[in-house]
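In: Next one to model:
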Amino acid sequence: MIGTFWALVPAIVAIALALLTKEVYSSLFIGIIIGAIFYAIDTAAGFPGFFNHLFNDGMISQLSDSWNVGIIIFLVVLGVMVAMMNKAGGSAAFGDWAKKHIKSKAGAQVATIFLGILIFIDDYFNCLTVGSVMKPVTTKYGVSKEKLAYIIDATAAPVCIIAPISSWAAAVSGFASEGENGILLFCKAIPFNFYAILTLAMLFILVFMNFEYGTMEKFETAFEASKVTSDFEDESGGNGKVIDLVLPIAALIVLCVTGIIYTGGFFTKTTLGDDGAIFANETYLNFIEAFAGANASFGLVIGSFAALIITIIFYIFRRVISFKSIMQSIPDGFKAMVPAILILTLAWTLKAMTDSLGAKDYVAGIVEGSASGFKMFLPAIIFVIAVGLAFATGTSWGTFGILIPICIAIFAPGNPLRIISISACMAGAVCGDHCSPISDTTIMASAGAQCDHVNHVSTQLPYALSVAAISFLTYIISGFTQRLGLVASGIISWTFGFSALFSFLIFMKKRSLRKQK
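Out: Predicted structure coming up:
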């Protein structure tokens, strides 16, 4: 079973059960058990090997991984900060400000989209920050939790994958090195990342055309009909001002970015020159170099803890919340993040099962075997395979690590297909990550919007698949037009992509209006 299609079965079963039963915890655990059974059968380990692989190699190993522990700590600290901001009245004050400046449902959605675009440093940070800041505003103007979760998810990974200064750019540059500058190759691939850019375009078009389709339409209609009131004043102490929300969020953003570049060596002198040189030059890394070598998980922990301490001191100085209430926010914030932490733990364990079964090697073999005979179709093929791999494993970065080195090996530097295929890999990985119920980004988008996870997956799936289909066709166009050069190919491809997206949405709106009549 190792290194064959069976390696993908545990993830496929978990995803299918989650979508069918609407219950994610048991679905993930069943997938994990299937993976452990397959591994025990293939290695003839028996019952002792099954339990050892399930718990020791799986769950315990994932929970003791330093990267994963860092993400969990960051989640807890952010939950504590959100609880403190609510108790201090910062959310209520921001709601009063929003009443004067945001006048409509469309305005609330556009503000959420822009905030999501502005926080391009890291997808985890994006998901939870945007949700905590914008949920009161979107609730007031009749935006459902499901729509908020979609906006958060659609401005997290898609924004990070086209931002040269982000944790995603740093990850990709590690897999895609052209000479010594992987960031350069990443930047060249940005214009051909059709899925990410079309997803952002779709967000704005849906807002201004004022319609939804698929499962999202049902949730939006039901939410508006229920006339849910604003939760701006929940748990408010009454003394809060906008600064009580803005300053903690601003401190979180600045300090998390600082923490990330700190882990990359931005503030540490690096010795340049030959090993053993007596007069070696010492200098500081620039911002991009530090980002490329950073440990985003550790950086987020440092930054979030620093922001938490500053927020506590600020609130005590302002006397908007008692010290006792601040301490009570710690368990409250932790409890709010328990569902997300549990799902993340199970998703990481399921990924460990598929990795141990050789899912990556199986997919890599498929790509290498199909590359030689379909050169012009390769970007589209890479896109589809990346979607499938990221969907089944719930990870974009793992997909990058498998497919990008293959793309670099197939095409020599200077070949336009090299850039387009790497873009297709990144776009497909983001798309699969976007669709997958076991993706950590999808889980955090649900947590940020305080939305039922399965509802979030089922409502955003039609939107993500629509853009994926258009992106697939656009990669076919770019594969055949690359002979004209990257600029000409880009112009032709984008003309087709935007035209197809706009035409599709016009068709869906007319269909929706006919349905309403």
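In: Please count neighbours and contacts with C-alpha atoms only from this point.
Out: Will do.
In: Which neighbouring elements make contact with the helix ranked longest in the chain?
Out: For the chain, the longest helix by residue count, based on DSSP state H, is helix 323-356. If you count contacts as 3 or more Cα pairs under 8 Å, 6 or more residues apart in numbering; DSSP states H and E, helix 323-356 packs onto helix 9-21, helix 24-43, helix 61-63, helix 66-88, helix 378-393, helix 440-449.
In: Of all those, which one comes closest to Thr283?
Out: helix 66-88 (28.3 Å; Cα to Cα).
In: My guess is Tyr25 contacts Ile343. True?
Out: Yes: between Tyr25 and Ile343 a contact is recorded at 6.6 Å, counting by Cα atoms under 8 Å.
In: Those two: which has the busier surroundings?
Out: A count of neighbours by other Cα atoms under 10 Å puts Ile343 above the other of Tyr25 and Ile343, at 22 against 15.
In: Please settle this for me: is Val113 part of a helix?
Out: If you look again at residue 113, you'll see it is Ile, not Val. Yes: counting by DSSP: H, G, I helix; E, B strand; the rest coil, one finds Ile113 located in a helix.
In: List the residues that contact it.
Out: Going by Cα atoms under 8 Å, 6 or more residues apart in numbering, Ile113 touches Ile151, Ile152, Thr155, Leu203.
In: for the last one, what are its contacts?
Out: Okay, so that is Leu203. Shown in contact with Leu203 (Cα under 8 Å, 6+ apart): Ile113, Ile151, Ala154.
In: What are the buried residues along stretch 244-261?
Out: 244-249, 251-253, 255-261 (16 or more other Cα atoms under 10 Å).
In: quick one: contacts of it?
Out: By Cα under 8 Å, 6+ apart, stretch 244-261 touches 81, 85, 88-91, 94, 119, 121, 129, 133, 267, 287, 290-291, 294-304, 306-308, 310-311, 315.
In: what's around Ser515, how many residues?
Out: One correction, residue 515 is Lys, not Ser. Neighbour tally, Lys515, other Cα under 10 Å: 8.
In: I'd like the structure of this one too, to check against the first:
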Amino acid sequence: MGLIPPLIAILLAFFSRSVFIALAMAVIVGEFIIADFHPLNTLLLTFERFYLLLSEGWVLKTLAFAIMVGSVMVLIERSGGVNGLVHELSVKRSIVKTKRGALMPSFIAGIIVFIESSITSLVAGAIGRPFCDRHGISRAKLAFVCDSTSAPVCSLIPLNGWGALLLGLIGGQISAGLIAGESATWLIQSIAYNFYAFMALIVTFIAIWYEIDIGPMRHATVHPPEIECEDAKGDIGLFLWPMVWMIGGVILFMFITGNGDIFKGSGSTSIFYTLLITLLLMLGYYRFKNTLTLSEFWDASLSGARSMSPIALILLFAFAIGGVSSDMEVGQYLASFIGDYLPSAYLAGAIFVLAAIIAFATGTSWGTFSIMLPIAIPLAVGLDAPVALAMGAAISGGVFGDHCSPISDTTIISAMASGCSVQEHTRTQLPYALIAAGFSFILFILFGVLLT
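Out: This is a model prediction of the structure:
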């Protein structure tokens, strides 16, 4: 029964035109099951679910982040920052001339900005949108690049909240006496076996470099470029400075909220205060440059906020379905399929598949890590299998499942940052993700055989 709500959400998201309806139906059905099919109790539980969510500081900050992102993007566009970026890279420096060149800046930004996955997608999307429209590349392909570099890179360079979570989970297994050593040492070893993250980056680079569109990506919507005046050169500083403030702000607040330790910083708090301060700095800077009046700044901010309000609502329901899945112990139910009868050589491959299913069904990689690492490590120890390989498989599976899930917050934010629908983004990126996952699965089986 626990699989019914996430399955409803995934199927409706794939085959309907409304992710919101898919998530809402899944939440209601899940609460109906939890309430033992009692209509009145279902209503009360649903109300309580959203009341508790909206009482959580991190939820409110994440929703505010989604809305403020819209304001930042519209302000950059109306101020002339987008025109300045296009003119600088396409005309002045002649760097972006082809379809390949149009996506490479986003790919590079996705790798460099590894401090927080949401900021990674935002920056990569903001950089790529004008170039994709200009060179006839679909926003869906840009969303694929944003999504394929955000979570994978954050899991490979864990100087962020991802690293903090993984270090904590590994430390719990060390404290329990299952493994010996330092958490950081084990994490570094597991990164070497995070095959899906590596394969996702390789597949993405190949798709960009050779301009490969497969499956639904061949039919993705291409947005026509905006008509510009001959002298619409803009000012690249109007684009770059907000990007610098956002990246630098997240790093600063991760240190502050972590009391000097970036691994312990709060991602939701960091991005909230970063966006808030960025908007204030943009107000001062844009007035100093005399690019927008106070009235124009306010109108652009409200316009951007309104455009992102539906996305914020979808994120809220995505958090709700995650809570329903947790209450129904979907992850634990799926994890019960792995037992002591599994040959140790195939353990890593099985962990990868199971973690992917859990992440896909629940829409959360972090939740999957929290479920699977405490299972994968004891299994590897008990079966005398490579522990670091099992860790890498759990992390890879979580990233892959989250990458593909239409109810994942990273999927939703990547679509938002790129300006395409969640449905189109999910359908078009799935073939690429499956290719990367297929190679990853082969590597987990191969290394499992070689190292056992």
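In: most tightly surrounded among the helices and strands packed on helix 323-356 of structure 1?
Out: Most buried of these by mean neighbour count (mean count of other Cα atoms under 10 Å) is helix 440-449; its value is a mean of 29.
In: what does it rub up against?
Out: Applying Cα under 8 Å, 6+ apart, the external contacts of helix 440-449 of structure 1 come out as 123-124, 127-132, 135, 145-146, 148-150, 152-153, 156-157, 337, 339-340, 343-344, 347, 394-395, 433-437, 452-453, 456-457.
In: do stretch 60-79 of structure 1 as well
Out: Counting by Cα under 8 Å, 6+ apart, 55, 128, 297-298, 300-301, 304-305, 308, 332-334, 336-337, 341, 345, 348-349, 352 sit against stretch 60-79 of structure 1.
In: OK, contacts around the residue of structure 2 sitting at the aligned position of Met85 of structure 1?
Out: Applying TM-score structural alignment, one finds that Met85 of structure 1 aligns to Ile76 in structure 2. By Cα under 8 Å, 6+ apart, the residues touching Ile76 of structure 2 are Val82, Leu238, Phe239.
In: before we move on, the earlier item: what is the subsequent helix or strand relative to the longest helix of structure 1?
Out: helix 359-371 (DSSP states H and E).
In: Which strands and helices lie in contact with that following helix?
Out: helix 378-393, helix 396-410.
In: my read: Thr428 of structure 2 touches Thr221, true?
Out: No: Thr428 of structure 2 is beyond contact range of Thr221, at 10.6 Å (criterion: Cα under 8 Å).
In: So for these two, which sits in the more crowded spot?
Out: Shown here are Thr428 of structure 2 and Thr221; by other Cα under 10 Å, Thr428 has more neighbours (22 against 15).
In: Helix, strand, or coil at the equivalent of that one over in structure 1?
Out: With TM-score structural alignment as the criterion, Thr428 of structure 2 lines up with Thr459 in structure 1. Recorded secondary structure, Thr459 of structure 1: helix (three-state DSSP).
In: Give me the distance between Thr459 of structure 1 and Ala201 of structure 1.
Out: Per Cα to Cα, to the nearest Å, Thr459 of structure 1 is found 18 Å from Ala201 of structure 1.
In: same question, Ala306 of structure 1
Out: From Ala306 of structure 1 to Ala201 of structure 1 the distance is 35 Å (Cα to Cα).
In: Also Pro164 of structure 1?
Out: Pro164 of structure 1 sits 19 Å away from Ala201 of structure 1, taking Cα to Cα as the criterion.
In: ok, now Ile341 of structure 1?
Out: Distance, Ile341 of structure 1 to Ala201 of structure 1, by Cα to Cα: 31 Å.
In: These two - which one has more neighbours?
Out: Neighbour totals were compared for Ile341 of structure 1 and Ala201, and Ile341 leads with 22 against 15 (other Cα under 10 Å).
In: so how far is Ser118 of structure 2 from the counterpart of the more buried one in structure 2?
Out: Using TM-score structural alignment, the partner of Ile341 of structure 1 in structure 2 is Ala312. Going from Ala312 of structure 2 to Ser118 of structure 2 by Cα to Cα gives 13 Å.
In: How about the contacts made by Asp234 of structure 1?
Out: Shown in contact with Asp234 of structure 1 (Cα under 8 Å, 6+ apart): Asn86, Ala92.
In: The stretch 51-200 of structure 2: helices as residue ranges?
Out: Using DSSP state H, counting those that start in this stretch, the helices assigned to the stretch 51-200 of structure 2 run over residues 57-79, 81-86, 99-112, 117-134, 139-156, 161-175, 183-191, 195-209.
In: Kindly reformat these as TSV and extend each row with distance to Asp36 of structure 2.
Out: As requested, the helices of the stretch 51-200 of structure 2 are exported to TSV (distance: least, Cα to Cα, whole Å):
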stretch	distance to Asp36 of structure 2
helix 57-79	28
helix 81-86	53
helix 99-112	45
helix 117-134	37
helix 139-156	37
helix 161-175	34
helix 183-191	42
helix 195-209	39
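In: Can you tell me which of these is most buried?
Out: Of those, the one with the most neighbours on average (mean count of other Cα under 10 Å) is helix 139-156, at a mean of 29.
In: And what about the residue nearest to Thr426 of structure 2 when sequence neighbours are not counted, helix, strand or coil?
Out: Once flanking residues are discounted, Thr426 of structure 2 sits nearest to Pro406: 5.9 Å by Cα to Cα, 6 or more residues apart in numbering. The three-state label given to Pro406 of structure 2 by three-state DSSP is coil.
In: Aligned to Lys141 of structure 2, what sits in structure 1?
Out: In structure 1, Lys141 of structure 2 lands on Lys147 (TM-score structural alignment).
In: and the gap between that match and Ala189 of structure 1?
Out: From Lys147 of structure 1 to Ala189 of structure 1 the distance is 30 Å (Cα to Cα).
In: Please pull up the equivalent of Met168 of structure 1 in structure 2.
Out: Slight slip there: residue 168 of structure 1 is Trp, not Met. Residue pairing (TM-score structural alignment): Trp168 of structure 1 is matched to Trp162 of structure 2.
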